[in-house]
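Novice: Predicted structure and sequence below. I'll ask about it afterward.
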Amino acid sequence: MQRKLIKLVRDIYSTNEFIPLHAPTFKGNEQAYLAETISSTFVSSVGKFVDEFEQKIQNFTSTTRAIATVNGTAALHTALNLAGIKSGDLVLTQALTFVATCNVLHHMGAKPVFIDIEPIAFGLCPKATSEWLSENATLDADSQCRHKASGAAIKAIMPMHTFGHPVQIDELLAVCKDWNLTLVEDAAESLGSYYKDKHTGTLGQFGALSFNGNKVITTGGGGMLLCRGQVDGDRAKHITTTAKVPHPYEFYHDEAGFNYRMPNLNAALGCAQMEQLEAKLASKRVIAEQYANFFEDSDLQFVKEPDYAHSNYWLNAIICPDAATRNDLLETTNAQGVMTRPVWQLMHRLPMFADALRGDLTHSEWAEARLVNLPSSPVGV
């Protein structure tokens, strides 16, 4: 099986050289737009490509407002700030996620509560979330959700669309309504993914995208905050640009803001990448279909998009029957120059989050021991 898998991957990418997990491709107007930016001298946080990139993402996702940021973590930090998260607050999220999801909370002085995933899209489980709240939370006289044991305010639910597969948003929104919580979507991996025909990151109050070098499109480093409300969008733009009040020459800042502005150079790269986005997404679906067909009669299960969703298949994944099979697959493929990787170590296993509150994590631990990501770069674009 491993030998045949390595051959399949090499056939997909037509090379005997090292094959990365997800590499950026630049086959459009990237060099032209970068050259234009350099010629204009507007290479930093002011320039036409920043506005154009925001508009392109806004149009593609059908969100009310899109705000470009220096990276996806900055977008998520801004989203949580707008959601009213303060030091000491609790936010329900998943233990199976990339560490940036929880790092943001740590640096805000807030604390994650780790809830189990569901074993279809590997995102935050609505049932487990509801059950944890029923057992551990209460609504006070002001309808503020609070942790029974500590009295800490529980402010938000923050799911992550794992590998680009949309979580069960309607069910999570219902939990938010019952407990007066804000839904903030960590949509870092899911540009081009749709939940019931709506783009991820647009169903909660806020969403955050990433354009890191390993994402579907890249700006080198960069992110985008998606806002459902125009007022929130205007405020997001204000606080991410140092809260500077517009004036012909005076420097006046009306609150402590963030310098989270995306440089024009990065936005120029993003504009060129957006012109190829549809082709990249189409290529990735073809690759996913090739993997699905290959593993159809295997004891390795290919992770397919949920019935309710249209996924971007950012990273293709398989489920091994046990940890030993997973480890053998990882060692063999990487030794042969085909990059594969396990899923992230669960957040509660990391020293900075070891003491965080958590529910039963049976499905998370099961997935951690079995999931393997396969090379997923688009081909030809």
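Specialist: Okay, I see it.
Novice: From here on, just use CA atoms for contacts and neighbour counts.
Specialist: Will do.
Novice: And the next helix or strand past the longest helix along the chain?
Specialist: If you go by DSSP state H, the chain has its longest helix at helix 277-294. The first helix or strand that comes after helix 277-294 along the chain, using DSSP states H and E, is strand 301-302.
Novice: Take this one as well and set it beside the first:
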Amino acid sequence: MNRFAEIVKFIRQTFNQPEGFIPLHAPVFNGNEKKYIEECINSTFVSSVGMFVDRFEEDMANFTGAKKAVVCVNGTNALHLALMLAGVKQNDEVITQPLTFIATANAISYCGAQPVFIDVDRDRLGLSPQALQNFLDKNTTRKGDGCYNNLSKRKISALVPMHTFGHPCRIDEIAKICEQYHIELVEDAAESLGSYFNKRHTGTFGKIGVLSFNGNKIITTGGGGMLLFDDEESAKKAKHITTQAKVPHAWEFVHDAIGYNYRMPNINAALGLAQLEQLSGFLKIKRELAERYQSFFSGKNIQFIKEPENSHSNYWLNAILLKDRKERDEFLKYTNQNGIMTRPVWELMNRLPMFRDSQCGNIKNAEWIADRLVNIPSSATI
């Protein structure tokens, strides 16, 4: 038996599924989902107002330690709004990592801003504080109203690191650098619900953090996102803007700003609340799965991505590193042809046609990872 066949056999045994298709990450509905959705339907409050929206926001703020939480239609909307609230304007620049999902770069573009791509750390897969420091030291000038790129002359107004696959980046160092250079920190914590750095939940280190509840996330609302705030005033403003900036009134329709229809419906929040009640169980199962993978791959000369030092990862998507791009492609072909869903990491943002002209630092780590990394089945169903 070749080692790829051995891996397929192990995955099938782990998920107790000797045949058929094994997805990368399937949702699990074993709680109060149907009950809460039925209650929501019976209440007739199925749109953007209702008790499940309020409870979901309150419970998520309590879970993460954020002062306030505001739900959105999806994580991309939440990122867009977070950048707007952080002060990103037309023709500004926003630093992020090339190793990320397209939503990160798209949200920057929605603001009319330009992304600048900085390398990641190999051990954490997230934006590297050392690469960030080097780029800012060599390429920027600090002025009274912020930090400016010497090449483009644009203001660098925000930075968006991502906690890739649920593994926290060196967010404490990044936060200090942002403070030093007067750059707003917006955390893309879309994949890291239940992850902690130095016992502090991801998404709570910057001005705003963003979560995602897409169908493949650790908990789901079908689609959905959330903003985490460290101050109540910003949360209040976010709630206003996401509801078309409507001035509260019993019957009149008056709007005092350009607003967005970004609010999560109550019926989705009902699903999310039921999912949140099960999160601790999901996290426990996913940690057990990661431990099984780590033990298995330790004897296969294949590196399993484990949680970094001073971190507690949710292990949203488990990942391995193969020898090179050729072996990666062979593995992807073999596993998918044998009913095991695996996928490579996203195409690096700077390689996509719409971002090819964006400024990049030296991104050798991101390129190295992109050639080797594969995600393997990670559902909380073992």
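Specialist: In hand now; what should we look at? Worth saying up front: this structure is predicted, and the values here are computed from it rather than measured.
Novice: ok, back up a step: what's the mean deviation for the longest helix of structure 1 versus structure 2?
Specialist: Helix 277-294 of structure 1, aligned to structure 2 and superposed, deviates on average by 0.3 Å (mean Cα distance after the TM-score superposition for structure 1).
Novice: can you pull the buried residues of that helix?
Specialist: For helix 277-294 of structure 1, a neighbour-count test (16 or more other Cα atoms under 10 Å) marks 277, 280-281, 283-285, 287-288, 291-292, 294 as buried.
Novice: Can you lay out those residues as CSV showing distance to T332 of structure 1?
Specialist: As requested, the buried residues of helix 277-294 of structure 1 are exported to CSV (distance: Cα to Cα, whole Å):
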residue, distance to T332 of structure 1
L277, 33
K280, 28
L281, 29
S283, 26
K284, 24
R285, 26
I287, 21
A288, 21
Y291, 18
A292, 21
F294, 18
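Novice: Return the member of those residues nearest to T340 of structure 1.
Specialist: Y291 (13.7 Å; Cα to Cα).
Novice: Show me what that closest one aligns to in structure 2.
Specialist: In structure 2, the residue matched to Y291 of structure 1 (TM-score structural alignment) is Y293.
Novice: and if you look at N266 of structure 1?
Specialist: Checking TM-score structural alignment: N266 of structure 1 goes with N268.
Novice: these two touch, right, that match and G222?
Specialist: Yes - between N268 of structure 2 and G222 there is a contact at 6.9 Å, judged by Cα atoms under 8 Å.
Novice: returning to that earlier point: now for the match of N266 of structure 1: which residues touch it?
Specialist: 221-224 (Cα atoms under 8 Å, 6 or more residues apart in numbering).
Novice: Please list which of those residues are preserved in structure 1.
Specialist: With both residues aligned by TM-score structural alignment, their matches' Cα atoms under 8 Å, the contacts of the contacts of N268 of structure 2 that structure 1 also has are 221-224.
Novice: By neighbour count, which of those residues wins?
Specialist: Within those, neighbour counts (other Cα atoms under 10 Å) peak at T221, which reaches 28 neighbours.
Novice: Looks to me like that one is in a strand.
Specialist: No - according to DSSP: H, G, I helix; E, B strand; the rest coil, the state of T221 of structure 2 is coil, so it is not within a strand.
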